[in-house]
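K.L.:
this one's sequence-less:
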């Protein structure tokens, strides 16, 4: 029988309490299949790192007791893992055998199935989100049947990957992998906005992955993180002074005043990809969770205009803001991905955990970015509903058709999806 745990915690941030009274922890796929078949409404719960109700349901299931071994196919250059596997665990397993993923998100603690379902991403002008590496899925459908889809043979595969949990419970994910590589992380402080905006593409193209951290106030970016992939042909020149900023002399945290003990190694020291691509170390929690996060994606061609628009109204959001991060995400073909069909710039906001103030600030940011057809991150705080979101995604209607075919009874829907996807 599956283990059942009472829910005694909210989500990771503490800003949302799940409606279900218990979480089921099946130890086999057969147990999971039986549970799904017998449930009226059910969803999977991963690392609880969503900042809204996307993961909630009457019945919640955790995949943490299913096998987490990594099956590597070196001929096909793929790896297959349980959907409940944290990315940090997957990265370690791949690295032991000399392989890598193309990128990691800021946190290595998030689960594979949860991250891909919401199009979670890292950074880099040429780097697509984490879900773009998916070449196959195994999931339990509403009848409790096991189903598989893959990029090679499933015509509408691009609709399944960023599925928001609306199509079933993903038990296994097969991902494209590549040979392992090394990364050196360089951090600069106090880079003038004038230098960044004079040639934005040159700044973000300087390294494999680039992040800009700001509070939107003043004339300078607080920090610029360059993750240099060794041997990729990009510049190796990271001097003491760059773009008017100064190289950090000690490891620093993205949030000013917070100790960097949980951050990955900086100072230009080369190291394995799994210890540099994420901002935070897999053996430390990134923070206490006392925050709420939001993020919006705009087409790359609007990067400078969107930055200037946010800076112009910084007074309306900065008092609620811990830090904001700007990253690049390459275009993909996944129907509900915020980077579907367009190279994007992602504007991330880490707010203080004050729900009322955050709701107001989110409204301001949505207003600022609306002219740039901004798409929100599905797992973070935003106000838009289906009427506003549907026109932003060319394949939105196709996803509705797919969901109606795969889950006609709506077993995997919830209040969040009814508001943001299925509302008529």
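P.N.:
Yep, it's here. Please read these numbers as outputs of a predicted model, since none were measured by experiment.
K.L.:
contacts and neighbour counts: CA atoms only from here.
P.N.:
Noted.
K.L.:
right, and the helix or strand after the helix ranked longest in the chain?
P.N.:
Ranked by number of residues, the top helix in the chain under DSSP state H is helix 355-369. Using DSSP states H and E, the helix or strand that follows helix 355-369 towards the C-terminus is strand 375-376.
K.L.:
Now the element after that following strand, going C-ward?
P.N.:
With elements assigned by DSSP H and E, the helix or strand that comes after strand 375-376 is helix 386-389.
K.L.:
quick one: contacts of stretch 29-46?
P.N.:
Residues outside stretch 29-46 that contact it (Cα atoms under 8 Å, 6 or more residues apart in numbering): 1-2, 26, 55-63, 66, 84, 110-111, 113-114, 140-146, 165, 168-169, 171, 410-414.
K.L.:
Now do the buried residues in that stretch.
P.N.:
Neighbour-count burial for stretch 29-46, counted by 16 or more other Cα atoms under 10 Å, picks out 29, 32-33, 35-37, 39, 41-46.
K.L.:
ranges for the helices of the chain?
P.N.:
Under DSSP H, the chain gives helices at 29-38, 87-96, 112-117, 157-160, 193-198, 200-204, 303-312, 355-369, 386-389, 396-406, 415-420.
K.L.:
one more structure, for comparison:
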């Protein structure tokens, strides 16, 4: 069996897979290749990283993280996983502003796709980027920093501009988070008090199967000084997994026990591999003020959704100014769906969701299962940037051409 993604639903078609151990080796591979795509941790669920030509994994780049205390940044290799970086930072007394549900994902891959955590004041993980180091089509090493004209188009780039070998991220002093879980939030309360619930913690997640008159679980991740409000839901009396029937052994500690930021913000522990890849994922983003209408839209097709759904998660993400970001220019509510791993059954359900949400201008998560993506507002600017950095489309592939085609 060939190289697959984490979920196992895609086998890469690359003729050659390169695992360089240095930036110079990356430059040599890129300069000599006709077509190149980049592989991070493989946590995408579609063909965004696929290619019939050369596939470059950046997981082996041996670059030690470098903290610049005066600038308030850390510079890391693009392939480092967030969990490993977070452990290093916390030991040095520093932290990132947020983390995704899984600490297993790579920095460059998460940034390139606009992957996110949650919080009304927290932008996606790419908003922490202060600069990138990019190997472009000729094998040149280019540095693009915040404030440069090309920066907003170069961070969330879907791998279409080059190989990101280094990323500089903003850091802050380390902080403590407490995680509280509540069960059976009344469904009517979600609509009536949505704005309060979304802002009820440093990071907020709701898990639901879209059935019945309650939301299954409310996860509140609270900073020091914040007190939990369950909004009529019942405090959990045990450790919980987002899918209540599953063992919580892989989940980060709950029950309001204080802990370091990197041991509470993710839902899952770095030392475990949750779900073992036996799933597909889809995620759509709509404007945060349209959340209640979006919930109703999902419920109109829940008779299609529930037979193939494992669990759904609702989160919020702050707006940003990154051209291809799913959160460009608008505060967003994220509607995430974890499906059974059956592409034939899931595909028509995803199409039904896209149709149900169409009037709310949904944007997909670039790394997950979807059919259509609305034309990004700044696509023309991004394509002009790509024309300068990669005029021969060396870093293109079928995914990029489908979703970033010029009019």
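P.N.:
Good, I have the coordinates. Everything numeric in this text was worked out from a predicted model, so none of it was measured.
K.L.:
which bit of the first structure covers stretch 184-192 of the second structure?
P.N.:
Using TM-score structural alignment, stretch 184-192 of the second structure corresponds to residues 190-198 of the first structure.
K.L.:
ok, so what distance separates the residue positioned nearest the centre of the second structure from residue 36 of the second structure?
P.N.:
Using Cα atoms, centre = their mean, the residue of the second structure that lies closest to the mean C-alpha position is residue 115, 2.0 Å off. As judged by Cα to Cα, to the nearest Å, residue 115 of the second structure and residue 36 of the second structure stand 22 Å apart.
K.L.:
Ok, residue 393 of the second structure next?
P.N.:
9 Å.
K.L.:
now for the helices of the first structure, which one comes closest to residue 294 of the first structure?
P.N.:
Closest to residue 294 of the first structure of the helices of the first structure is helix 355-369 (Cα to Cα; 7.6 Å).
K.L.:
Buried residues of that closest one, list them for me.
P.N.:
Going by neighbour count (16+ other Cα under 10 Å), the buried part of helix 355-369 of the first structure is 355, 358, 361, 362, 364, 365, 366, 368, 369.
K.L.:
What of stretch 144-160 of the second structure?
P.N.:
Buried, per 16+ other Cα under 10 Å, within stretch 144-160 of the second structure: 144, 145, 151, 152, 153, 154, 155, 156, 157, 158, 159, 160.
K.L.:
of the helices of the first structure, which approaches residue 338 of the first structure most closely?
P.N.:
Nearest of the helices of the first structure (Cα to Cα): helix 386-389, 10.4 Å.
K.L.:
Any chance of TSV for the helices of the first structure, columns distance to residue 227 of the first structure?
P.N.:
Below are the helices of the first structure laid out as TSV (distance: least, Cα to Cα, whole Å):
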stretch	distance to residue 227 of the first structure
helix 29-38	39
helix 87-96	17
helix 112-117	21
helix 157-160	29
helix 193-198	17
helix 200-204	10
helix 303-312	20
helix 355-369	27
helix 386-389	33
helix 396-406	34
helix 415-420	35
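K.L.:
Just tell me what residue 310 of the first structure corresponds to in the second structure.
P.N.:
Per TM-score structural alignment, the equivalent position to residue 310 of the first structure in the second structure is residue 298.
K.L.:
wouldn't that match be in contact with residue 360 here?
P.N.:
No - contact criterion Cα atoms under 8 Å: residue 298 of the second structure and residue 360 do not qualify, at 11.7 Å.
K.L.:
okay, now the residue mapped onto residue 49 of the first structure from the second structure: neighbour count?
P.N.:
Residue correspondence to the second structure (TM-score structural alignment): residue 49 of the first structure is matched to residue 43. By the criterion of other Cα atoms under 10 Å, residue 43 of the second structure has 20 neighbours.
K.L.:
before we move on, what about the one 10 residues further on?
P.N.:
With neighbours defined by other Cα under 10 Å, the count for residue 53 of the second structure comes to 16.
K.L.:
from what I can see it touches residue 15, true?
P.N.:
Yes - counting by Cα under 8 Å, residue 53 of the second structure touches residue 15, with 5.0 Å between them.
K.L.:
for the residue nearest to the centre of the second structure, what are its contacts?
P.N.:
Counted by Cα under 8 Å, 6+ apart, residue 115 of the second structure has contacts 100, 124, 125, 126, 365.
K.L.:
Of those - the most surrounded one?
P.N.:
residue 124 leads the contacts of residue 115 of the second structure on contacts (other Cα under 10 Å) with 27 neighbours.
K.L.:
got the contact list for residue 422 of the first structure?
P.N.:
Neighbouring residues of residue 422 of the first structure by Cα under 8 Å, 6+ apart: 386, 400.
K.L.:
one more time with 10 Å, if that's ok
P.N.:
Listed by Cα atoms under 10 Å, 6 or more residues apart in numbering, the contact set of residue 422 of the first structure reads 385, 386, 387, 390, 397, 399, 400, 403, 413, 414, 415, 416.
K.L.:
what's the answer for residue 215 of the first structure, then?
P.N.:
By Cα under 10 Å, 6+ apart, the neighbours of residue 215 of the first structure are 221-222, 255-256, 311, 314, 317-319, 321-325, 349-350.
K.L.:
Which among those count as buried?
P.N.:
221-222, 255, 311, 314, 317-318, 321-325, 349-350.
K.L.:
of all the residues you listed, which two lie farthest apart?
P.N.:
Most distant of those, by Cα to Cα, are 255 and 311, 18.3 Å apart.
K.L.:
what do residue 298 and residue 360 of the second structure both touch?
P.N.:
By Cα under 10 Å, 6+ apart, residue 298 of the second structure and residue 360 have these common neighbours: residue 354.
K.L.:
from memory residue 342 of the second structure sits against residue 307, does it?
P.N.:
No - judged on Cα atoms under 10 Å, residue 342 of the second structure makes no contact with residue 307 at a distance of 11.3 Å.
K.L.:
Report the aligned residue range of the second structure for stretch 325-335 of the first structure.
P.N.:
Going by TM-score structural alignment: stretch 325-335 of the first structure matches residues 313-323.
K.L.:
How about the matching stretch, which residues are buried there?
P.N.:
Neighbour-count burial for stretch 313-323 of the second structure, counted by 16+ other Cα under 10 Å, picks out 313, 314, 315, 316, 317, 318, 319, 320, 322, 323.
K.L.:
Just the ones in strands from those, please.
P.N.:
313, 314, 315, 316, 317 (DSSP state E).
K.L.:
check contacts around the nearest residue to the first one once chain neighbours are set aside.
P.N.:
Once its chain neighbours are removed from consideration, residue 313 of the second structure has its nearest residue in residue 207; the separation is 4.5 Å (Cα to Cα, 6 or more residues apart in numbering). For residue 207 of the second structure, the residues meeting the contact criterion (Cα under 10 Å, 6+ apart) are 183-185, 215-219, 241-244, 311-315, 336-337.
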